[in-house]
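A.B. asks: following is a predicted model, sequence given first.
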Amino acid sequence: MKKVLMLVLTGLAVSVAASAWAEGGNAEAGKTKSATCAACHGADGNSTNPEWPKLAGQHPSYILKQLMNFKNDERVNPSMTPMAKPLSDADMADLAAYFSSQTKKLGEADQTKAVLGEQVYKGGNNATGVSACAACHGPTGAGNPAAKFPSLNGQHVTYIKNQLYSFRKGERANDAGKMMRNIAAGMTDVEIDAVAEYISGLK
């Protein structure tokens, strides 16, 4: 628990400037610049393909961090990396401001899996050392913008599962202090599936 707390505090300390920068973006300019993003993420940030994340309502500090990570090869994706490379600092701040200002369309959980999902999300799994998701992402999945912990509620099940698998395999490695990689490493496929369903239904 102390280790998690230290990582959270570290995340808070290093994110203040970036958060202010993202919040200083121009949403109207971001709307214009988002035309190329719309093909995958939707004009309002609500993607229809479940493999691509919903960006609507996401914290601007988190969107900015991910764009910066894609641009700097700290997070690699064959679609996003080339899209982020030409973006300027202002472009990224404007896009973050625009998508964060949109309203997320929430999902529905598969109730046959949501019971286990709720148990893991709220309480983790002490036997395998899996921390509760709610510790960082909040009981309703709203996240923590100051620490750059994303809002998860209503996100696509497929996208959440894919990210957890990527963290578990070490293919995604832009998490502070390996927090997500360490958590995902202890999760079973069944737990990942259940948690993704539960998160999708959070409001």
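C.D. replies: Nice, thanks for sending it over.
A.B. asks: when you work out contacts or count neighbours from here on, use the C-alpha atoms and nothing else.
C.D. replies: Noted.
A.B. asks: how close does the residue nearest to the spatial centre of the chain sit to Pro86?
C.D. replies: By CA atoms, centre = their mean, the mean C-alpha position of the chain lies nearest to Pro150, the distance being 4.2 Å. Plainly put, Pro150 is 24 Å away from Pro86 if you go by CA to CA, to the nearest Å.
A.B. asks: another structure for you, compare them:
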Amino acid sequence: MKFIASSLCAAAFAALSFSAQAESAPQEAKVDLANGQAKYGACVACHAADGNSTIPANPKLAQQHPEYLAKQLKEFASGKRDNAIMKGMVATLNEQDMKDVAAFLAMQPGKAGYAKNKDTLALGERIYRGGIPDREIAACAGCHSPNGAGIPAQYPRLSGQHAEYTEAQLNAFRSGARANSAQMTGVAAKMNDKEIKAVSDYIAGLR
């Protein structure tokens, strides 16, 4: 009987200890989609109400991984990603707002895009799916997936993105103007203008 009582006491103590730890552990704040939509209102002129920008210079944000979007917003705010317009736009957002906006955009269905240049389609596909082995450039598909869906929380969704925007970002990585991804800087640094343009156009048509 003493053994049973002792075991019950130990179990009760363990349960109380676990409960106390659970209560003291920081709770992950839940996203507020309504707040995200409201805060996103200031972004509509450039990125459209549903995140499917129709302006080639401005990225489509719909269906993008929320972790990636929140990271970019934080880096615009800190200046790690240099963009004067975006820095001003995010100046009024706190970290929770950024998560809410990112979550709202992630819920919006992305609209398909299309490749425009048939003459460079084969080159773009070759780079995206096989990389450029003689220059040790890995296939884009390895991180962004064969259909451009990306890998959540690690690599962004690319499918359907405006070719003009993708090309501009690859050029910015190559020149060092965009310096918030050492991995992408290393990749772009080894690519020439024709390759960047071809793979950007190919990405636009991924479904």
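C.D. replies: On my side now, so go ahead. Source: prediction; values computed, not measured.
A.B. asks: what residue in structure 2 is paired with the residue nearest to the centre of structure 1?
C.D. replies: Alignment note (TM-score structural alignment): Pro150 of structure 1 maps to Pro156 of structure 2.
A.B. asks: so its match makes contact with Ser145?
C.D. replies: No - applying CA atoms under 8 Å, one finds Pro156 of structure 2 not in contact with Ser145, separated by 9.7 Å.
A.B. asks: contacting residues around the nearest residue to the residue nearest to the centre of structure 1 once chain neighbours are set aside?
C.D. replies: For Pro150 of structure 1, ignoring the flanking residues on the chain, the nearest one in space by CA to CA, 6 or more residues apart in numbering is Gly143 at 4.9 Å. Gly143 of structure 1 makes contact with 136-137, 149-152, according to CA atoms under 8 Å, 6 or more residues apart in numbering.
A.B. asks: I'd like those residues laid out as CSV, including distance to Gln111 of structure 1 and secondary structure.
C.D. replies: Shown next, in CSV, are the contacts of Gly143 of structure 1 (distance: CA to CA, whole Å; DSSP: H, G, I helix; E, B strand; the rest coil):
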residue, distance to Gln111 of structure 1, secondary structure
Cys136, 24, helix
His137, 21, helix
Phe149, 26, strand
Pro150, 24, coil
Ser151, 21, coil
Leu152, 18, coil
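A.B. asks: how far away is the residue lying closest to Ala149 of structure 2 once chain neighbours are set aside from Gly150 of structure 2?
C.D. replies: Excluding its sequence neighbours, the residue lying closest to Ala149 of structure 2 (CA to CA, 6+ apart) is Arg157, at 4.6 Å. Arg157 of structure 2 sits 4 Å away from Gly150 of structure 2, going by CA to CA.
A.B. asks: what of Cys143 of structure 2?
C.D. replies: Taken as CA to CA, the span from Cys143 of structure 2 to Gly150 of structure 2 is 6 Å.
A.B. asks: kindly report the same for Asn94 of structure 2.
C.D. replies: According to CA to CA, Asn94 of structure 2 stands 26 Å off from Gly150 of structure 2.
A.B. asks: residues touching Ala84 of structure 1, list them.
C.D. replies: Ala84 of structure 1 touches 67-68, 70-71, counting by CA under 8 Å, 6+ apart.
A.B. asks: look at whatever residue is furthest in space from the centre of structure 1 and give its secondary structure.
C.D. replies: Distance to the chain centre peaks in structure 1 at Ala127, reaching 26.1 Å (criterion: CA atoms, centre = their mean). Under DSSP: H, G, I helix; E, B strand; the rest coil, the three-state class of Ala127 of structure 1 is coil.
A.B. asks: gap between the residue opposite it in structure 2 once aligned and Met191 of structure 2?
C.D. replies: Using TM-score structural alignment as the criterion, Ala127 of structure 1 maps onto Asp134 of structure 2. Here Asp134 of structure 2 is placed at a distance of 12 Å from Met191 of structure 2 (CA to CA).
A.B. asks: same thing with Lys2 of structure 2?
C.D. replies: Using CA to CA, Lys2 of structure 2 is found at 75 Å from Met191 of structure 2.
A.B. asks: neighbour-wise, which of the two wins?
C.D. replies: Taking neighbours as other CA atoms under 10 Å, Lys2 of structure 2 and Met191 compare with Met191 leading, 17 against 7.
A.B. asks: just give me the match in structure 1 for that one.
C.D. replies: Applying TM-score structural alignment, one finds that Met191 of structure 2 aligns to Met187 in structure 1.
A.B. asks: does its match lie in a helix or a strand, and which?
C.D. replies: For Met187 of structure 1, there is no host helix or strand (DSSP states H and E).
A.B. asks: for structure 2, longest helix please?
C.D. replies: helix 2-24 (DSSP state H).
A.B. asks: ah, wrong one, I meant structure 1
C.D. replies: Max-length helix for structure 1 by DSSP H is helix 2-23.
A.B. asks: so which bit of structure 1 is stretch 37-46 of structure 2 matched to?
C.D. replies: Using TM-score structural alignment, stretch 37-46 of structure 2 pairs with 31-40 in structure 1.
A.B. asks: all the helices of structure 1, in order from the start?
C.D. replies: Using DSSP H, helices in structure 1 cover 2-23, 27-33, 38-41, 60-71, 80-84, 89-100, 111-123, 134-137, 157-169, 179-185, 189-201.
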